[in-house]
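Engineer: pasted the sequence and its predicted model underneath.
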Amino acid sequence: MKKVRMGMVGGGQNAFIGGVHRIAAFIDGEIELVCGAFSSNEARSKASGLSLYLPENRCYDSYDEMFKSEALLPKAQRMEFVVIVTPNYLHFPIAKAAIEHGFHVLSDKPATLNLSEAVALESLIKKHNCLYGLTHTYNGYPLVKQAKHIIEQGDLGNIVKVVVEYSQGWLASKDDEKSKQASWRLDPEKSGVSCCMGDIGVHAANLAEYVSGLHITDVCADLTSTVAGRSLDDDGTVMLKLSNGAKGVLLASQISLGDENNLKLRIYGDKKSIEWSQLDPNTLWLKSNRQATLQIRAGVGDMCPEAQRAMRTPAGHPEGYLEAFANIYQNFIAQIRAHHKGEKSDNATFDVPGIEEAVRGMAFIENVVIASQSNLKWHPFTLEIKPKFPEKN
């Protein structure tokens, strides 16, 4: 057994998410960072790689140079997969180039700039037999996996309502736009047709579908640019219809002053309900009208195998965002190892969000933007590519 060799595009010096990815990748000791193109600025890319103790000849000026050079290296030396941690508009061209050179891809979400690119990416993955993972981090929490298991076991009965909310306050004022993280997210050329829904609403939608086991079938949306002068949404409410006939509500906001990273999920059945919060990730509540409310704590009692594998410490030792991120990496590495052996290596088997979730995520973003710009109440959730979006009212 050898470490799996990773390359990185983006995530250079002072890039928050790049550091998070590297910490998560290294937690289980199964991954080695061997190369990178860390910035579009050649000097910054080189300096970033050297600061990570990479040899100078594997600190590349561009991702094109990296893929071409790495592909020429002996198989035992070249990177095996690349992680993409750039603004949205670069996700597709980088993933496309990597796959065409034979490298597996793990990408930040959303997968692409638009649905058309996500569909094209799906075709490329099938054509080149490469693996693709998407870092929907919140799926990695042990008690999220336990909640999914509880629902699969039928403990909640028939699901009748899903409520998911993701609120932040970091874009609540005009002054908040000065940071690099904010500026590209509010730029349609770099972020796509949505800021809030593309950045965090898509996480909430994915979490609701992942845990409930249901698909969104229809949406009714109201997106808002709360701060004057913004061309993209910073707040939104989406009503949902789900594949079993249940209803749902999705709230996403980046102007909720004082909120940090407040992601909550509540799923109601006709027997019981569950509640989970990312601010208290080691606790899952199981409720009913006829029995005492049950508090399920990570590491206490029997857990499903997926939840058990996602836990690293005994009860009472909090695990959080970094460990959840690491669980995505851990599962993706297991998927790569199986792929190398010629064994079954589909995303569902290894519990890795993949191209199906990528396409549905981009479809969610575009569907809710279109629904918000319409006076009609309900809009079917479709994977159909829209050639043109209506003008904003």
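Structural biologist: It's in.

Engineer: CA atoms for contacts and neighbours, from now on please.
Structural biologist: Noted.

Engineer: quick one, strands of the stretch 51-200 of the chain?
Structural biologist: Under the criterion DSSP state E, counting those that start in this stretch, the stretch 51-200 of the chain contains strands at 81-85, 104-107, 132-134, 159-167.

Engineer: of these, which is nearest Gln308?
Structural biologist: Gln308 sits nearest to strand 132-134 of all these, at 21.3 Å, using Cα to Cα.

Engineer: contacts for the closest one, please.
Structural biologist: 104-109, 111, 125, 332, 347, 352-355, 357-358 (Cα atoms under 8 Å, 6 or more residues apart in numbering).

Engineer: redo that, cut-off 6 Å
Structural biologist: If you take Cα atoms under 6 Å, 6 or more residues apart in numbering as the criterion, strand 132-134 is touched by 105-108, 353-354.

Engineer: and what of stretch 322-333?
Structural biologist: 24-25, 137, 140-141, 350.

Engineer: try 7 Å this time
Structural biologist: The contact list for stretch 322-333, computed with Cα atoms under 7 Å, 6 or more residues apart in numbering, reads 24-25, 27, 133, 135, 137-138, 140-141, 310, 350-352.

Engineer: now do the helices in the stretch 1-150 of the chain.
Structural biologist: For the stretch 1-150 of the chain, the helices defined by DSSP state H, counting those that start in this stretch cover 16-26, 42-51, 63-72, 91-100, 115-128, 142-152.

Engineer: looking at those helices, which is buried most?
Structural biologist: helix 142-152 (a mean of 23; mean count of other Cα atoms under 10 Å).

Engineer: here comes the other one, which I'd like you to weigh against the first:
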Amino acid sequence: MRKLKMGMIGGGKNAFIGAIHRIAANMDGLVELHCGAFSSNPEISRESGKELFLPEEKCYATYQEMIVKESGLTAGQRMDFVTIVTPNFAHFAPAMMALDHGFHVLIDKPMTLSLDEAKQLQQKVNETGLILCLTHTYSGYPMVKQARKMVADNELGKIRKVMVEYTQGWLSSLFENEGNKQAIWRTDPAKSGISGCMGDIGTHAAQLAEYISGTKIIQMCADINIVVEGRKLDDDGNVLLKFDNGANGILVATQIATGEENGLKIKIYGEKGGLEWHQMEPNSLIIKWPDVPTQIYRTGNSYLSNNAMANTRTPSGHPEGYLEAFANLYKNFALTLSSILEGKTPSAEMLDFPSVDDGVRGMAFIENVIASGKSEQKWFDFKI
């Protein structure tokens, strides 16, 4: 029994998501930052490691150097897994190299720059038996897990309709031309891939819809837009969905909804009842019935499912949010990995984190939704 040793690729000085990862990894005391290649600039990488109080020999100039040198150390001295927190275009190569050298991987979404790359990673994971966790953070919220359990237990009956929206307003102007670092790479096809908005937040909405409903998207009809003049990638879209159980749905993703913050919301309706969850009010799950008053389930209460409780840290009335949801991915990943290292079988609760298969579906969603948006065909089959 020991803390797992994490090597980080990316996430150096002034990188928003790197700090989020380190907070999440540290929250449950299961993981420690062991080494890092924090920037493509070797000097910034070393400075970043120094600011994080790492020994000089653990501040690597490149991820290639880190992976090779760490793989040459003994099991108790080397890193146990790699966390990749770089822009989309810099996901595939370090992930593949880490897997080739025997390291487990935790990686930001979307998993790769293309579906073909995603399939190659999936094949490598299957060949090696290593673990890959994908950071679809919103599936880590306790009330999302409660919603998933209620659907799985048929409390709502057969699912008929799924409505999910993810609204942001931070790209309502051409901020990429004003020096905004996040806007610059997220709207650049060379760094972000074939999609902007749908790749960035539409994938979160699609994953959440499938995760809670327990169904898979099989067809779509997409309207994809570039609203802000001069932008190179989509910043808005509306998608009609059909699921493999016969349900239909609507997915809206936009980053030009002026004044919106991070408005991820989902509604799911079955034959017996419906549910509703809002990311900006994450500790409440609204349950709707046809013949009794609406119920509000709250995080931390004993009436919740075992999985919801297993992903809750504080008593009811003590709000938990984005950082805790992010930490749940790290916790479940770490518990799974520790169990495997100890020769034990991970529990179902431990294994509840997005995997390489979710990464493949995420990339398939991006490629299919963009193809549908360009096509004059009404319904476009979801191809993998």
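Structural biologist: Sure, I can see it. As the structure is a computational prediction, the values presented were derived from the model and not from experiment.

Engineer: a markdown table please, covering the helices of the stretch 1-150 of the first structure and showing distance to Val238 of the first structure.
Structural biologist: Shown next, in a markdown table, are the helices of the stretch 1-150 of the first structure (distance: least, Cα to Cα, whole Å):
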| stretch | distance to Val238 of the first structure |
| --- | --- |
| helix 16-26 | 27 |
| helix 42-51 | 40 |
| helix 63-72 | 37 |
| helix 91-100 | 26 |
| helix 115-128 | 19 |
| helix 142-152 | 22 |
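
Engineer: so which of those helices is nearest Ala338 of the first structure?
Structural biologist: helix 115-128 (16.8 Å).

Engineer: got the angle between the closest one and helix 91-100?
Structural biologist: If you take axes from the mean of the first three to the mean of the last three Cα atoms, to 10 degrees, helix 115-128 of the first structure sits at 10 degrees to helix 91-100.

Engineer: and helix 115-128 of the first structure, what does it pack against?
Structural biologist: Packing contacts for helix 115-128 of the first structure, counted by 3 or more Cα pairs under 7 Å, 6 or more residues apart in numbering; DSSP states H and E, involve helix 91-100, helix 355-372.

Engineer: show me which of the contacts of strand 132-134 of the first structure is closest to Ala205 of the first structure.
Structural biologist: Of the contacts of strand 132-134 of the first structure, the one sitting nearest to Ala205 of the first structure (Cα to Cα) turns out to be Pro353, at 12.9 Å.

Engineer: I figured that closest one hits Asn347, correct?
Structural biologist: Yes - using Cα atoms under 7 Å, Pro353 of the first structure makes contact with Asn347 at a distance of 6.5 Å.

Engineer: give me the more crowded residue out of the two.
Structural biologist: Pro353 (24 against 19; other Cα atoms under 10 Å).

Engineer: for the most centrally placed residue in the first structure, give its distance to Leu124 of the first structure.
Structural biologist: Closest residue to the average C-alpha location of the first structure: His136 at 2.4 Å, with Cα atoms, centre = their mean. His136 of the first structure sits 21 Å away from Leu124 of the first structure, taking Cα to Cα, to the nearest Å as the criterion.

Engineer: same thing with Glu152 of the first structure?
Structural biologist: Separation of Glu152 of the first structure from Leu124 of the first structure (Cα to Cα) stands at 32 Å.

Engineer: again with Ser179 of the first structure
Structural biologist: 35 Å.

Engineer: and if you look at Gln168 of the first structure?
Structural biologist: 35 Å.

Engineer: likewise for Asp108 of the first structure?
Structural biologist: 18 Å.

Engineer: picking up where we left off before, for Ser194 of the first structure, find the nearest of the helices and strands packed on helix 115-128 of the first structure.
Structural biologist: That would be helix 355-372 among these, by Cα to Cα, at 7.0 Å.

Engineer: same for that closest one, what does it pack against?
Structural biologist: Using 3+ Cα pairs under 7 Å, 6+ apart: helix 355-372 of the first structure touches helix 115-128, helix 202-212, strand 216-224.

Engineer: make TSV out of these and add distance to Lys96 of the first structure.
Structural biologist: Converted to TSV, these look like this (distance: least, Cα to Cα, whole Å):
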stretch	distance to Lys96 of the first structure
helix 115-128	7
helix 202-212	22
strand 216-224	28
